[in-house]
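Visitor: Got a predicted structure plus its sequence, pasted below:
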Amino acid sequence: MNKAELVEALAAQHALSKAESGRIVQTLLDTIVTTVRKGGSVVLPGFGSFKLHARAARNGVNPATGAKIKIAAAKLPKFTPGTAFKAAVDPKAAARKAAARGAAPAKKAGKPAAKAARKKA
């Protein structure tokens, strides 16, 4: 699906004109880009989060010549999918993960947990 198809789907589902839905999609994308560019994050619960990822400078190797090169630091956008999005894309993996969590042994209540319970009381 590309942006034009997304605009058409939004227009059809919400009885909007294509121009209106196009402006909504563009506003959404512009807001995400502006927020991430400023160093903030955009979190859409169940879907995922967009944030700025800083990659440190590092040394690399030119594969053609074998010469060592310096790779500059970079700021990149990063998208991390939410659990509901992951589960919708691959329900079997989500079921395996849930089963693995259910089979994990329960932690014993130690001194830190007892102290926290006393503070609450």
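Guide: Ah, there it is. As the structure is a computational prediction, the values presented were derived from the model and not from experiment. Numbering: from 1, shown residues only.
Visitor: When you work out contacts or count neighbours from here on, use the C-alpha atoms and nothing else.
Guide: Will do.
Visitor: give me the number of residues near Arg37?
Guide: 15 (other CA atoms under 10 Å).
Visitor: pretty sure it contacts His53?
Guide: No - counting by CA atoms under 8 Å, His53 is not a contact partner of Arg37; they are 10.3 Å apart.
Visitor: Report the central residue of the protein.
Guide: Thr80 (1.9 Å; CA atoms, centre = their mean).
Visitor: Put this next to the first one:
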Amino acid sequence: MNKAELVDEVRKLLGAETSTAAAERAVDAVLAAVTRGLHRDKEVQLVGFGAFAVATRAARRGFNPHTQQPMKIRAMKTIRFKAGQALRAVA
């Protein structure tokens, strides 16, 4: 499912009186709130759905796939998602 399909699904769930533009604003608002929550608190928990958390990947050695030369990969932040129990039950 891509974002356009998600917006369409939200519009259907909200009812016939909801426009596609309103559904898109709702989806954008939720995504922005999750992004701000990760930036501020480093974790966002949605009970029944799951938890997003900022994690740090350690620096490591890798290989350039074109030249096969070893290279250093710097440490970086990434987002982890752990599905909640209700979501795991559906999937």
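Guide: Sure, I can see it. The structure displayed is predicted, hence computed values, not measured ones.
Visitor: what residue of structure 2 matches up with the residue nearest to the centre of structure 1?
Guide: Alignment note (TM-score structural alignment): Thr80 of structure 1 maps to Lys82 of structure 2.
Visitor: Remind me which helix or strand that match belongs to.
Guide: Per DSSP states H and E, Lys82 of structure 2 falls inside strand 76-83.
Visitor: Could I get the full set of helices for structure 1?
Guide: 3-14, 18-37, 83-89, 91-103, 111-120 (DSSP state H).
Visitor: Counting by contacts, list what the shortest one packs against.
Guide: Using 3 or more CA pairs under 8 Å, 6 or more residues apart in numbering; DSSP states H and E as the contact definition, the elements that helix 83-89 of structure 1 packs against are helix 91-103.
Visitor: Can you tell me what sits against the helix it packs on?
Guide: Here helix 91-103 of structure 1 makes contact (CA atoms under 8 Å, 6 or more residues apart in numbering) with Lys86, Ala87.
Visitor: Over to stretch 8-25 of structure 2?
Guide: Val7, Val27.
Visitor: Can you point out the buried residues in that stretch?
Guide: Using 16 or more other CA atoms under 10 Å as the test for burial, stretch 8-25 of structure 2 gives Asp8, Val10, Arg11, Thr20, Ala23, Glu24.
Visitor: now those residues as a markdown table including distance to Ala59 of structure 2?
Guide: Output for the buried residues of stretch 8-25 of structure 2, formatted as a markdown table (distance: CA to CA, whole Å):
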| residue | distance to Ala59 of structure 2 |
| --- | --- |
| Asp8 | 41 |
| Val10 | 40 |
| Arg11 | 43 |
| Thr20 | 44 |
| Ala23 | 41 |
| Glu24 | 38 |
